[in-house]
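Enquirer: okay, here's the prediction I keep looking at, along with the sequence it came from:
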Amino acid sequence: MKQYDVVIAGGAMVGACLAIALDELTQHQLHIAVVEAVATDDQQHPGYDARSIALSHGSSRLLDSIQLWPALAKVATAIKHIHVSDRGHAGMVELSAQQLAVDALGYVIELAAAGEIFHHQLATRPQIDLFCPAKVEDIERTQSEALIRLNTGKRLRTKLVVAADGALSHCCDLLHIGRNEHDFEQVAIIANVTTAEPHQGQAFERFTQHGPVALLPMSQGRSSLVWCVEPQQQARIMALSETQFLAELQTVFGWRLGALTLVGERHCYPLILRQAQRLVSHRTAVIGNAAQTLHPIAGQGFNLGLRDVMTLAEEIAAGVARGADIGLPTVLGRYRERRLPDRQATVAMTAGLVSLFANNNPALVAGRNLGLMTMSLSNTLQAPLLRRAMGQVKR
């Protein structure tokens, strides 16, 4: 039975980030295990599939603090301009990196490219052991430690278990950490598209009566599409030919990037807000999508998860520095207290935007468009939204 200081269940971006952050912030003092169910070089790895993620400006700075950003920057596409609009109405907001005197408002990274970088990091850090492919099959907690059994037969002992194994966390289920769910009654269709006009680093969020449509700038002139539709539209839209799909998307999105010319493989998934009922338990912490899974509106999911990672890593490093047992409430309680306000505010913002822009009540339509137009003229009104969008959030 191997002894570890921390065992992280889940080795995609959030779990890998935590392992690296712990290694960096404790100056390689901890022995860390990462348990990942799917081989990271598997093209079907759900954490490193065809999707892209939007990284806020603040997230890039957090990644830089743990020596990850230089490698990720090479596969990142800068977001120089954000255009937010409501289809069929006049209200809109435009934000630019130039007006805010920053290099970029954020970045877009393909998960497959990120996967290679994280896998290399995990494989080359002596204090991190990667068990992959392997699954956590059982967790037994005593007062002084947690005992973990993997499906490979290996057994691990640790002071702290971290659940970073995604929205339907098996670890949370094993530990009886419940989750609350809210179905947005929308489905996200994701794909990569090519446009006739170069995107020039522009990101678009367009609200329609059925849900938001986002196009984020990618490498090679492509854009990453997230198209939210009603569930009853899913089968029809997924069955469209490429030409039909592009024509329907063109009608919804408009012509701001000229004609939509190509679309890659399409994927879809239901949009459900999931929140773990507890962020900590005895010798357990919950982070990333295991802690909360958000609607993709405003691209907050990974950025919120990364703030979980960095806060937990900071509290563990502080505990190590003072000789504390990192699995006890003296350490984990601080993580929970620091994360709750940001978590609640980000969930409220994303869920609120979905409700506001999916509602066709004439009074709400008029109000939100007046709000968008007013916000476009007022730096004071823009500021709170902008701070959260750029990841400039207190942890």
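Expert: Thanks, I have it. Residues are numbered from 1 along each chain as shown.
Enquirer: from here on, contacts and neighbour counts on C-alpha atoms
Expert: Noted.
Enquirer: what segments of this structure are helices?
Expert: Remark: helices assigned in the chain by DSSP state H are 13-25, 57-65, 69-73, 111-124, 170-174, 231-239, 242-253, 301-321, 329-357, 362-377, 379-389.
Enquirer: which other helices and strands contact the first one?
Expert: It stands for helix 13-25. Packed against helix 13-25 by the contact rule (3 or more Cα pairs under 8 Å, 6 or more residues apart in numbering; DSSP states H and E) you find strand 2-9, strand 32-35, helix 111-124, helix 301-321.
Enquirer: and with 10 Å instead?
Expert: Contacting helix 13-25 under the criterion 3 or more Cα pairs under 10 Å, 6 or more residues apart in numbering; DSSP states H and E are the following elements: strand 2-9, strand 32-35, helix 57-65, helix 111-124, strand 128-131, strand 155-163, helix 301-321.
Enquirer: buried deepest among these, which one?
Expert: Neighbour counts (mean count of other Cα atoms under 10 Å) averaged over each of the helices and strands packed on helix 13-25 peak at strand 32-35, with a mean of 24.
Enquirer: in addition, the following structure is provided for comparison:
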Amino acid sequence: MFVNALKSRCLATKSFASFRQFSSTRSSLQNALQYDVTIIGAGIAGSSLACALKSQEIFKNLKVAIVDPAPIKKIAEWNPPLDSFSNRTVQITNATQRFLKRVWDSVFQERIQSYSKVVVSDFLGKSSVKFDDSVGTGNDSAAFLIENINLTSGCAKILTQTENSNVDVYTAKVEEISHYDASSETTVPPSEFSPKTQIYPQLSLSDNSCIRTRLLIGTDGANSVVRKFANISHSVYPYEQSGLVACAMFSELNNTAYQRFLPTGPIVFLPHPNGFANLIWSIDNNVLSKLKNVSDETFVTLVNMAFRLRSYSDLEYILNSINEDGSIPENFDLDKELEWCKRLSLDPSSQSSNPNEPISLPPLVKSITKGSRQSFPYRLSNASTYYSHRIALVGDAAHTMHPLAGMGFNSGVYDIIELCKYISKAISNGEDIGSTEYVLKPYNSARYAADVALQSYVDELWHLFRSKNPIITTGRGIAMRLLDKFPLIKSQVVKQIMY
């Protein structure tokens, strides 16, 4: 009776009821809990997905679980400091912000910086492109900078609201994932697994809970256990480069984002409110240890110089002069070098191949928050597919890219938007929300090509700006100057990416 109810294509609400009835009878003997959707990973991607499944009317009858060892209830109570910002942030596009509207209403608004002004410059090409309010759409900002913790805290506030909630939060680790055959009430060994309608993912958690689910979604990052369980192959290409991040304090207020492409990798300032900024310096691993070991004061000096030096040989000379332990040789006057750079900054045209079009420079950094300097490796990765039997991969569990375009999290949100769309269609049509035909294949078709295209674009951009070939650097300079002269083209670029 219950098996037939599971197999039948009836109205969504009826199929949910039948599914749970099956759980409450046969499965209760093994203390198993049955869910329609189970999300593994409560980072910004997983929490955002859970909030979408909780807040949208079409999903109100879904029973959802989100599992993560991090204490979501404690994250909901995050009380931000008044004198600093986190060094881990995400750039949110206008399109992403609209999708996260309910979450947006739950975050600390005073810690979000909206911006449309961006200056992208090329060290060797001596050229720049300026994006400003004129290339946006009306009064909307093109982008927003928000701390990861602010966003996850906003999600956690929604997820821990218990009134009329269809989402259960499990603070636990996933100990094991297996396949459960509802027809025989047995666990299926991997060697005997075949994708049958009545086989469901089953999770054993560290709090002794057992969960069975119609749809298992992996939002558990680049080292996804869900992807490994699904036996989905995963290609990884290290960049041999890392991101060195810090929370910086400018000498003056600023609401413009700055990115300068250096041969060693791009350096970026993304604005926070009140004169703070998120610094991301993409640097080759063979130089990384030096920049991690220098004092905060020396690091601030190097950051200011990285935006103001006009010769790559000067930058190489300075970086090579620093000892591996981060110390500065006695005969090397770094402060004198900075003063020279400051004098150059009074004549910004020295940074440009065209004296009539000087490159805008960011304000000087006066300090960084103590302990905020950290690094993380870059890699390009992609799963061979974003789905398996009753399993979907979202965000970093499916794909990662170089962060130079600030699109990593946004591409994960676009995954969420598409997956929610097909789950919604399945509900409306009375189909199984874990169906390969109606949900998982269409989701994979919608996102796989788009993610690969974005990854390829970002990767080509990284290689292009990394080149020191004079022909390529000259071509880059010409292309950037031409782009800067055509506001309509810039506007289309911004709208395509951000809106």
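Expert: Looks like it arrived, so ask away. From a predicted model like this one, the values you see are computed outputs, not experimental measurements.
Enquirer: before we move on, back to that, redo the helices and strands packed on helix 13-25 of structure 1 as a markdown table? Include distance to G367 of structure 1.
Expert: A markdown table is the format used below for the helices and strands packed on helix 13-25 of structure 1 (distance: least, Cα to Cα, whole Å):
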| stretch | distance to G367 of structure 1 |
| --- | --- |
| strand 2-9 | 45 |
| strand 32-35 | 48 |
| helix 57-65 | 30 |
| helix 111-124 | 37 |
| strand 128-131 | 52 |
| strand 155-163 | 41 |
| helix 301-321 | 27 |
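Enquirer: contacts only, for the residue most central in space within structure 2.
Expert: When Cα atoms, centre = their mean is applied to structure 2, the residue found nearest the centroid is F409 (2.5 Å). Under the criterion of Cα atoms under 10 Å, 6 or more residues apart in numbering, the contact list for F409 of structure 2 reads 44-45, 89-93, 96, 395-396, 400, 403, 415.
Enquirer: go on, R476 of structure 2?
Expert: With Cα under 10 Å, 6+ apart as the criterion, the residues that contact R476 of structure 2 are D122, L124, G125, K126, S127, S128, L464, F465, P470, L482.
Enquirer: and the gap between it and L488 of structure 2?
Expert: Taking Cα to Cα, to the nearest Å as the criterion, R476 of structure 2 is separated from L488 of structure 2 by 20 Å.
Enquirer: can you lay out the contacts of R476 of structure 2 as a markdown table showing neighbour count and distance to R373 of structure 2?
Expert: Supplementary listing: these in a markdown table, determined by neighbours: other Cα atoms under 10 Å; distance: Cα to Cα, whole Å:
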| residue | neighbour count | distance to R373 of structure 2 |
| --- | --- | --- |
| D122 | 23 | 25 |
| L124 | 26 | 27 |
| G125 | 26 | 29 |
| K126 | 24 | 29 |
| S127 | 26 | 29 |
| S128 | 29 | 28 |
| L464 | 15 | 28 |
| F465 | 21 | 25 |
| P470 | 11 | 34 |
| L482 | 14 | 37 |
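Enquirer: biggest separation within these, which pair?
Expert: P470 and L482 (18.3 Å; Cα to Cα).
Enquirer: re earlier: could you dump the helices of structure 1 into CSV with distance to A104 of structure 1 added?
Expert: Compiled in CSV, the helices of structure 1 are given as follows (distance: least, Cα to Cα, whole Å):
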stretch, distance to A104 of structure 1
helix 13-25, 22
helix 57-65, 7
helix 69-73, 12
helix 111-124, 19
helix 170-174, 37
helix 231-239, 33
helix 242-253, 24
helix 301-321, 15
helix 329-357, 21
helix 362-377, 19
helix 379-389, 12
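Enquirer: so what's the corresponding residue of structure 2 for R266 of structure 1 closest to, chain neighbours aside?
Expert: Using TM-score structural alignment as the criterion, R266 of structure 1 maps onto R373 of structure 2. Of all residues beyond its chain neighbours, the one nearest R373 of structure 2 is A246 (4.4 Å), with distances taken as Cα to Cα, 6 or more residues apart in numbering.
Enquirer: residue in structure 1 paired with the one you found?
Expert: The equivalent of A246 of structure 2 in structure 1 is A191 (alignment by TM-score structural alignment).
Enquirer: report the contact partners of that match.
Expert: For A191 of structure 1, the contact set (Cα under 10 Å, 6+ apart) comprises 50-52, 215, 223-227, 263-268.
Enquirer: ok, now how distant is it from L215 of structure 1?
Expert: Going from A191 of structure 1 to L215 of structure 1 by Cα to Cα gives 10 Å.
Enquirer: what do those two both touch?
Expert: Overlap of the contact sets of A191 of structure 1 and L215 (by Cα under 10 Å, 6+ apart) consists of S223, S224, L225, V226, W227.
Enquirer: quick one: which of those residues sit in strands?
Expert: Within the shared contacts of A191 and L215 of structure 1, membership in strands is found for S223, S224, L225, V226, W227, as judged by DSSP state E.
Enquirer: the second one -> structure 2?
Expert: Looking back up the chat, that one is S224 of structure 1. When structure 2 is aligned by TM-score structural alignment, the residue opposite S224 of structure 1 is N278.
Enquirer: my read: that match touches N87, true?
Expert: Yes - taking contact to mean Cα atoms under 10 Å, the distance of 6.2 Å between N278 of structure 2 and N87 places them in contact.
Enquirer: what do those two both touch?
Expert: When contacts are counted by Cα under 10 Å, 6+ apart, N278 of structure 2 and N87 have E147, V245, A246, C247, A248, S372 as shared neighbours.
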